[in-house]
Every structure is written in C-alpha cells, then in structure tokens.
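Undergrad: dropping a prediction and its sequence here:
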Amino acid sequence: MENLIEDLLKGKKRACARIITMVENEVSGYEEILKQIYQFTGRAYVIGITGPPGAGKSTFTDKVVKLLRKDNKKVGVIAIDPTSPFTKGAILGDRIRMNDLSLDDDVFIRSMGTRGSLGGVSNATQGAIKVLDAYGCDYIFIETVGVGQSEVDIVKTADTTVMIMVPGLGDDIQAIKAGVMEIADVFVVNKADRDGAKRTSIEINMMLDFKKDWKFRPPVNLVISENGEGVETAFKNILDHKNYLYESKEITEKRLDRNKIEIKEIVNRRIQKLVKQVEKKENIDELLSKTITKETDPYTIGEKIFKSVIK
C-alpha cells in the first residue's frame, strides 16, 4: 500500500489506475489509501460535463482536453457509462471517442459504470477524483451518463458544471423545466450547424431571464464539437466561471458543501452494508413470504431490521 501511494504521488499512471480500481471495487484498505492521500488533494479543478444521450459530451470533452494540453496542463477524465440493471454490464465506450488522447502520458482517461447509482455518476466518482488530484492533475473532467431531467448529482461533484444541449430536444416548455436545466454554470448548444440551434440558444437564454439576480449568469455557447468551432469560446467561459468562484470565494463554500454531502454518503454506504448483513442473518426471504400470507407486514419487518442495525 505504501509503495502504491508513493508511486501515485510521483505521478505513475499504473499506480493511479490500480488505486482507482480498488476504490471502484471497494477492495479492503481502499479507504485507508484515500485517508493518506487526502492531504495531497485540493489542487485540481473539477469540471462536470452533462447532458442528454447523443449530445456530444465525449467529443466536446476531447476538444477541451486538447486545448488544455497545448497549455501543458495535466488532465484526468472520468467517463461514466450506464450499467445494465439486467446483465449488470456496461459498455464503457465513451473513451473510444478520445482514443488518441490515451497515448498522451499527461492525460489519464478512466471509464466507470454507474453500478446502480441513479444520479448520473458512479458511487466511486468522489474517490477517483481524489486519486487523480493526488496524481497531479490540474483539471479533472467528469462526463456523466446521458441524463434525463433529474439526474443532477454532478452538481455535488464538480466546481463548474457544463450542460451540453442539442437542437430538436423539445419546445420552449421543455427548456424551462426544473431540474437538470438548473444545474448548469455554462451552457453549450452543440451541433450548431443543425436547424434549430439558434432557437435552442434563444430558449435557454429566455429561461435564464426568469431569474434576475444572477451573480454569474450562465453563458450560452453555440458549438460544433466535431470540427472544434466555438470550443475555445466555450472553454473561455468555463475559465471565467472558475475565476468568478475564486474571486468571490464561493469555491470554498462549494467544496465545503461537497465534503458535507460526501460524509453523508460514506455514512449511508456503511449503513447499507449493515442492512445487508442483517438481512442475511434474519433470513429476509422467509420473512417476505409472510407478507404475502399477511402473517406480517413490511413495516414490522422494516422496524425489526432497523432495530438490529442500531444494535
């Protein structure tokens, strides 16, 4: 373990990959590693890339990472793919679109399955961010699964959240729906060479006009990620938001909130493990069969499990 941590802090890719695998699989000792590397974290800036399926999140991320590499920045990318609730498998194919970046020694790309997490990111994301931070990344990108209208966990994870939109996703009513549209710090209307791109941009701006007291009004960018058109302007807007967070000191508040949420999740995961242990011990299947014959009810079983967990 000590050698792994030492190699990670020296910037060795293999050590970084191994530790992230340990975090993802919750291998014994992974929390001890995260504790030891915590003092070396906090330097990386985390950018969340979210949006509906097929919006071009991977292509946009690829182009922005290449801009950062021109500036000799070390970059980490965590691409989250959905895990099948039926087969428990995941394709993990987003990194294919960034294949040429994988040859760059100063770019670390990792695909992860959601493994049942419903918020658009994986349960292991926070741990992986800390590993990449200690590894020496200047910027870390989190590319979420193709989200719907309520998968907003990325806002608890990223310093700046970029929402990738495309033309033709709906009318102006769709544009003002609560949830996923409210989490963006920067909007990108990708595939801007398609019909309706300017209309989509106007609708997003109209939605933003409903709120008058913006401290930082999210900019809306028209981009064609495929050929790189508009990507530099969009990235400049991301950096503008970064500068605003540091100048206003909001970055500290944001990261405190993130730590508070992470602590709750650590506690919740431990409680869930205890619940699973109690379920095995109490023979939950036998108890459940009694709910069908009405010999007992779910509330009584729930109370019994709760009392066992408390003990």
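TA: Arrived safely.

Undergrad: CA only for contacts and neighbour counts going forward, please
TA: Will do.

Undergrad: what about residue 30, how many neighbours?
TA: If you count neighbours by other C-alpha atoms under 10 Å, residue 30 ends up with 18.

Undergrad: isn't it right up against residue 23?
TA: Yes: checked against C-alpha atoms under 8 Å, the pair residue 30 and residue 23 is within contact range at 5.6 Å.

Undergrad: by contact count, what packs against the lengthiest helix in the chain?
TA: Selection of the longest helix in the chain by residue count, based on DSSP state H, yields helix 250-282. Packing partners of helix 250-282 (3 or more C-alpha pairs under 8 Å, 6 or more residues apart in numbering; DSSP states H and E): helix 298-310.

Undergrad: below is structure B, check it against A:
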Amino acid sequence: MTSEGLGSTTRRSSSVPELVERARKGDPRAVARLISLVEDASPLLREVMSALIKHTGDAYVIGLTGSPGVGKSTTTSALVRAYRRRGRRVGVLAVDPSSPFSGGALLGDRVRMQEHATDPEVFIRSMASRGHLGGLAWATPQALRVLDAAGCDVILVETVGVGQSEVEIASLADTTVVLLAPGMGDSIQAAKAGILEIGDVYAVNKADRDGADATARELNQMLALGERRGPGDWRPPIVKTVASRSEGIDELVEALEKHRAWLEERGQLAARRHRRVCDEIETIAVTALRERIGDLHGGQRLDELAARVLAGELDPYAAADELVEGITG
C-alpha cells in the first residue's frame, strides 16, 4: 500500500488517538497522515510521539545506501518481496531529492515498487530530503517510529543517493547495507571517502555485468586493509546480486539476519538503538534552540551584541555566551 490518496475529511476530523489506533491496525491512510504530521512539523507532533512511544521498539531497521545508479530502489523492492515471502510486514521510507519549487519528493512512490502497492502488509512512503545533508530527511527518525508502531517487522530506509555524504544512515539503521555496482568507478571512490566505515553488509549489484568479480575483489581488499577488528568482531560480508532478477537477494537477506543475530548476541543492537535515541533527542533540542535563535533576528538582542563585538567591547565567544544565557536562562 502506498501513501497516496489521503482525503481532506481524514485530515480535518481524525484526532491523534484515533489516528494512532487506526495506524496500529494497519490503516494506510492513518499511517500516511501521521507521517505527514511528522514531515510538516505539525503542532500535534508532540502528541503524536507521546501516543506512539509505548507501541515501538520491535521493528528492525535496515538502511540502504550507495552512489546513484547502483540500483537501490530495485534492491529495496526485491528485499520487500523476499521479506513478504517470510511473512513479515514491511515498511519502506524512500528519501528522495526535494523539488526546488514545492519542497516535495521529486520521485515519489508512484514511480517505484508498484508491484507492492496493493499489498496491505507493505507500506511505502517517499519523503523529501528538503535540503537535509546526509542522504536522509530530518523527519526520518519520527517517521520510523510511526511505521514501528504500525506493526512493521522490517523497515527499509533507502537514502537519496548523494554519494559521499550518505554516512548518516549508519546512525539511524540497525544494519546498514552499502550497494556498489561494476563499471562505476565513483562507487569505489565514494567508498574510499568514508562509506567503507559504515557498511555492515556490502552488495555488489548488477553482478551480471562485466567487472563484478573485480569490484568484489577490490572491495574485499579495501575492507581488509582498513580492518581494525578483534576476535569475534563482525566482518562485513560481500554479496553479489542482480536485484532486477532477484538473484542473490536470499543470500543478502541471510547476511542481514546473521548480522542481526550477532548484534543481539553481543548486546550491540540495544547499544545502537540507545545511540540513535540520543541523537534524536539532541536533534530535537538543537532544532528548538535554533528556532529561538532565529526569533532573535527579528529582535534587538542579537543586533546589540553584534554592535558590541564590532565596537571591540565583546569578543564573539563572550557575545555567544550572553546569547545562550538569554535563550536558556
């Protein structure tokens, strides 16, 4: 089921408790409406999160990242198919580039993964990055919580595909899959710039092309050169796939399940989720502070401090201290 078709009647009449109850029963319109409230930073957002929090914590979050053209959407669709065969309810957050005109997602779920659109156990939502760096939308953590509360067993987060700045997904996902493809030199270059540090599982997609074995070998060599792992530490596997034909997808799912088991055995799953919530709380707090600082641009306090710095009465750090004290005091 996609997130399209949300009627205005639903927007006007549904209270947050009603929306949450309907979402927990798998109502796609209610899920879509809650995510829209998140994306729009609605005044109801605090109430939404308060109502959802007791129903979360069960979904397994898998992030898919990699340079544009490696087949992230095709792989995501193939993974949805594989998990559905295993009886899992699946959520997909596909973060797309933003339209410079509307601020909305440029691609959207109407042009991707349509084979799953009529499956009531699959929820697909496109989210606009809205200029947020790191390949994600700022609202992604809260949107994940909505899908978690809606009973999704697995949530797949597909990032924008901006290459070297996509490492943020590692702080959000339980398991991060990095996709590469043969014949794309920029894929390995992106890996050298930091993507190798975030992958829990690597997939060389489009493995039916010439150069797939060479790409896998080069990736394996780079992983070996950069290894700082002790005995018992996780060593990311490399899986070759042809997602368009679902080849290698079962092996990819098996690698994901092994990583999840390893995380649970070592207590790392709880640790990752703890760090994720710490980051989320920090982001919310910093956003609130930035909004309060932004309000000062329309007032006199910031101008007065700037004038004193220019006059040599204050250094910028002392001025910033006074500004922070005025906001938090």
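TA: That came through, no problem. Just so it is clear, the model here is predicted, and its values are computed rather than measured.

Undergrad: for residue 208 of structure 2, see how far away the aligned partner of residue 229 of structure 1 in structure 2 is.
TA: When the structures are aligned by TM-score structural alignment, the residue of structure 2 matched to residue 229 of structure 1 is residue 247. Summarising the geometry, the distance separating residue 247 of structure 2 from residue 208 of structure 2, computed by C-alpha to C-alpha, to the nearest Å, is 10 Å.

Undergrad: when these two are compared, which one has more neighbours?
TA: Here residue 247 of structure 2 and residue 208 are set side by side on neighbour count (other C-alpha under 10 Å), and the busier one is residue 247, at 17 against 13.

Undergrad: residue contacts, the residue lying closest to that one once chain neighbours are set aside?
TA: The spatially closest residue to residue 247 of structure 2, leaving aside those adjacent along the chain, is residue 241, at 5.4 Å (C-alpha to C-alpha, 6 or more residues apart in numbering). Contacts here follow C-alpha atoms under 8 Å, 6 or more residues apart in numbering; on that basis residue 241 of structure 2 touches 203, 204, 205, 206, 207, 247, 248, 249, 252.

Undergrad: could you rerun that using 7 Å?
TA: Contact analysis of residue 241 of structure 2 by C-alpha atoms under 7 Å, 6 or more residues apart in numbering lists 203, 204, 205, 206, 207, 247, 248, 249.

Undergrad: tally of neighbours for the fifth one?
TA: What it means is residue 207 of structure 2. For residue 207 of structure 2, the count of nearby residues is 22 (other C-alpha under 10 Å).

Undergrad: now do the SS call for the alignment partner in structure 1 of it.
TA: Under the alignment defined by TM-score structural alignment, residue 207 of structure 2 corresponds to residue 192 in structure 1. Of the three states, residue 192 of structure 1 takes coil under DSSP: H, G, I helix; E, B strand; the rest coil.

Undergrad: quick one on the thing from earlier: next, the mean deviation of the longest helix of structure 1 compared to structure 2.
TA: After superposition onto structure 2, helix 250-282 of structure 1 sits on average 1.2 Å from its aligned residues (mean C-alpha distance after the TM-score superposition for structure 1).

Undergrad: how far out from the middle of the chain is that helix?
TA: 16 Å (C-alpha atoms, centre = their mean, to the nearest Å).

Undergrad: repeat for stretch 184-195 of structure 1
TA: Averaging C-alpha positions (C-alpha atoms, centre = their mean) puts stretch 184-195 of structure 1 20 Å from its chain's average.

Undergrad: hmm, who's touching that stretch?
TA: By C-alpha under 7 Å, 6+ apart, the list of residues contacting stretch 184-195 of structure 1 from outside reads 55-56, 160-167, 197, 201, 218-225, 238.

Undergrad: residue range in structure 1 corresponding to stretch 154-171 of structure 2, please.
TA: With the alignment judged by TM-score structural alignment, the segment of structure 1 matched to stretch 154-171 of structure 2 spans residues 139-156.

Undergrad: now the matching stretch: buried residues?
TA: Applying a neighbour-count criterion of 16 or more other C-alpha atoms under 10 Å, the buried positions in stretch 139-156 of structure 1 are 139-147, 151-156.

Undergrad: just the ones of the residues you listed in strands?
TA: With strands defined by DSSP state E, the entries of these inside them are 139, 140, 141, 142, 143.

Undergrad: which one of these is nearest residue 79 of structure 1?
TA: Out of those, the one with the shortest distance to residue 79 of structure 1 is residue 143. That distance is 4.7 Å, counting by C-alpha to C-alpha.

Undergrad: check contacts around that closest one.
TA: 48, 49, 50, 57, 78, 79, 80.

Undergrad: quick one on the thing from earlier: closest to residue 289 of structure 1 out of the buried residues of stretch 139-156 of structure 1?
TA: Using C-alpha to C-alpha, the buried residues of stretch 139-156 of structure 1 come closest to residue 289 of structure 1 at residue 151, 34.2 Å.

Undergrad: now do the contacts for the closest residue in space to the closest one that isn't next to it in sequence.
TA: Excluding its sequence neighbours, the residue lying closest to residue 151 of structure 1 (C-alpha to C-alpha, 6+ apart) is residue 119, at 4.4 Å. Contact partners of residue 119 of structure 1, counting by C-alpha under 7 Å, 6+ apart, are 151, 152, 153.
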